[in-house]
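**Q** Sharing a model that was predicted from the sequence below.
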Amino acid sequence: MNKNKNYTFIRERMKYLKLTDRLLKIASLVDKDKKIADIGTDHGYIPVYLLNKNIINYAILGDINKGPLENAKKEVVRNNLSDKVDLRLGSGIEVLKPNEVDQIIIAGMGGVLINDILKANEPVAHSAEKLILQPMQSPEELRKFLYKNGYEILDEYLVREEHRLYEIIVCRYRDLEPSQIDSIYYEVGQKLIEKNDPLIKDFIENKIRINKNILNKLEGKEGSVVEERKAIVSKKIEDLNSLLSR
């Protein structure tokens, strides 16, 4: 391999090394030739990757903070993609109009914040053909919101990155009646169980460990509030073990 080819190879490889396993999985869930919005885009790695791969040809990159949006702009310019990108400063999906994009990515935020973002501009959230959501905390609150507010969960995925398992929820608004489901499926996505995700066993076992630790910390403490908390956590452990034995 001559020096020019070697340099090109290294440059291409470094370009995609910016995408972690979590981000690569999110990117893989975007359908070809769709207009997308990446909300809370940070450095814009996902849309830049998708544009470079010719999977999409247009993206809106939104962030509430100027710093991350400037970082995204630098990444866009570095990759000669300015004509395919619209950078927007603002809160959540309030930077979008209904039907302006086909698919929306909201990743790297807490589940409660994602709920607030979806509620803040329902016409946009409801018009998207696909929402790709990746909560960093409180995924159970996000699932509860989706089930109770007319959304259909199309699929879910687990991704291991270093020592952590991340949850990704793919959904769309369908104006469904609020779903009454077993509360354990707020903790563990029903789709993950149905398709027996390769990481589901590790995922459930980790949740059991976390809840057993909570129970251990409550030992020796008294009071009605403590007893109620113990009962809730014990029931959760029981339900998680039931899922594990299926």
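**A** Perfect, thanks for sending it.

**Q** switch to C-alpha atoms for all contacts and neighbour counts from now on
**A** Fine.

**Q** Relative to the whole chain's centre, how far out is the strand or helix carrying F203?
**A** Assigned by DSSP states H and E, F203 falls within helix 200-218. Here the centre of mass of C-alpha atoms in helix 200-218, compared against the chain's by C-alpha atoms, centre = their mean, to the nearest Å, lies 22 Å away.

**Q** Okay, one more to line up with it:
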Amino acid sequence: MIKEIELEIRLLMIAEMIPKCDVLCDIGTDHAYIPIYAAQKDLCRKIIATDIHEGPLRMARRNIENYDVSNMIETRIGDGLNCLYDHELDIVLICGMGGLTITEMLQLQKDKVNKCRQLIIQCMYADEMLRGYCYENGLDIVEERICMERNKLYTAMRITPGGQQKNLHPVFQHISHALLEQETSLVLKYLDRRITRLTRVVHGRQNAKECDSEEIRELNEIIERLKEFKAKSLKGS
């Protein structure tokens, strides 16, 4: 009897954001754990697991066979969304990469991104770059979730293309409206850690030989806004 796959906290958070869909595409699938979960839960008619390297795909195929879902998951080697046909651009996962890598991929493959029904994106770090890119390029963050695994916080965003460009205060690159609305202990912890991180950045900039006073002013303003959000969340909790 084939057992159900058990996902760790970060991957489970992402997997639980997947809606019922026609086609699920997992970009940079690595072990193919989320496609296997989606297949076992019967979330999609078709699942495509891609990776740019053959090594991870071999591992993915082995796992897919071990969980007996080869009839539901197709593997492909390719760079980002380039190995997908337009009619397959339904729900696209891009997870486990840095914010810079992800935003570069979105920019280089913008035509395909804009044809997706939705994207679910999880940055391992620099999630502020993804939020900023979304605001500038009409990608609406319709949902954002947060979890903690091994004392590290992770966020994941469900994004819908085709929106309007948003001119928001820079603080919203560091936390979205969707996340702020939750007012949970993890959101408070996220605010705390972001304030600490940006405060260290300011101290580093101030001690540099060439100090950009305008950048420091903007960072301090962001820190103050984050502190206000934290105080409001504490008051509401």
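**A** All right, it came through fine. Bear in mind the structure is a predicted one, so any value in this text is a computation, not a measurement.

**Q** Report the mean deviation for the helix or strand just after the helix holding F203 of structure 1 after fitting onto structure 2.
**A** Using DSSP H and E, the helix or strand that directly follows helix 200-218 of structure 1 along the chain is helix 224-244. For helix 224-244 of structure 1, the mean distance from the matching residues in structure 2 following superposition reads 2.6 Å, by mean C-alpha distance after the TM-score superposition for structure 1.

**Q** Show me what counts as buried in helix 224-244 of structure 1.
**A** Residues of helix 224-244 of structure 1 classed as buried under the neighbour-count rule (16 or more other C-alpha atoms under 10 Å) are K230, V233, S234, K236, I237, D239, L240, L243, L244.

**Q** Distance to I153 of structure 1 added to those, as JSON lines?
**A** Putting those into JSON lines (distance: C-alpha to C-alpha, whole Å) gives the following:
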{"residue": "K230", "distance to I153 of structure 1": "31"}
{"residue": "V233", "distance to I153 of structure 1": "26"}
{"residue": "S234", "distance to I153 of structure 1": "28"}
{"residue": "K236", "distance to I153 of structure 1": "22"}
{"residue": "I237", "distance to I153 of structure 1": "24"}
{"residue": "D239", "distance to I153 of structure 1": "21"}
{"residue": "L240", "distance to I153 of structure 1": "21"}
{"residue": "L243", "distance to I153 of structure 1": "19"}
{"residue": "L244", "distance to I153 of structure 1": "22"}
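
**Q** all strands of structure 2, in order?
**A** Remark: strands assigned in structure 2 by DSSP state E are 21-27, 44-51, 73-77, 91-97, 118-123, 140-149, 152-160.

**Q** I'd like the ones you listed laid out as JSON lines, including mean neighbour count and distance to G204 of structure 2.
**A** As requested, these are arranged in JSON lines below (neighbours: other C-alpha atoms under 10 Å; distance: least, C-alpha to C-alpha, whole Å):
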{"stretch": "strand 21-27", "mean neighbour count": "22", "distance to G204 of structure 2": "36"}
{"stretch": "strand 44-51", "mean neighbour count": "22", "distance to G204 of structure 2": "37"}
{"stretch": "strand 73-77", "mean neighbour count": "19", "distance to G204 of structure 2": "42"}
{"stretch": "strand 91-97", "mean neighbour count": "21", "distance to G204 of structure 2": "26"}
{"stretch": "strand 118-123", "mean neighbour count": "24", "distance to G204 of structure 2": "24"}
{"stretch": "strand 140-149", "mean neighbour count": "18", "distance to G204 of structure 2": "27"}
{"stretch": "strand 152-160", "mean neighbour count": "21", "distance to G204 of structure 2": "23"}
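
**Q** Need the counterpart of N54 of structure 1 in structure 2.
**A** N54 of structure 1 is assigned D42 in structure 2 as its aligned equivalent, the criterion being TM-score structural alignment.

**Q** what number of residues lie near its match?
**A** Neighbours of D42 of structure 2 under the rule other C-alpha atoms under 10 Å: 13.

**Q** What distance do you get for it to L89 of structure 2?
**A** Distance from D42 of structure 2 to L89 of structure 2, counting by C-alpha to C-alpha, to the nearest Å: 18 Å.

**Q** Now do the contacts for the alignment partner in structure 1 of G138 of structure 2.
**A** With TM-score structural alignment as the criterion, G138 of structure 2 lines up with G150 in structure 1. Applying C-alpha atoms under 8 Å, 6 or more residues apart in numbering to G150 of structure 1 gives the contacts Y173, R174, D175, L176, E177, P178.

**Q** Now the buried members of those residues.
**A** Using 16+ other C-alpha under 10 Å as the burial test, these include Y173 as buried.

**Q** No more questions from me, cheers.
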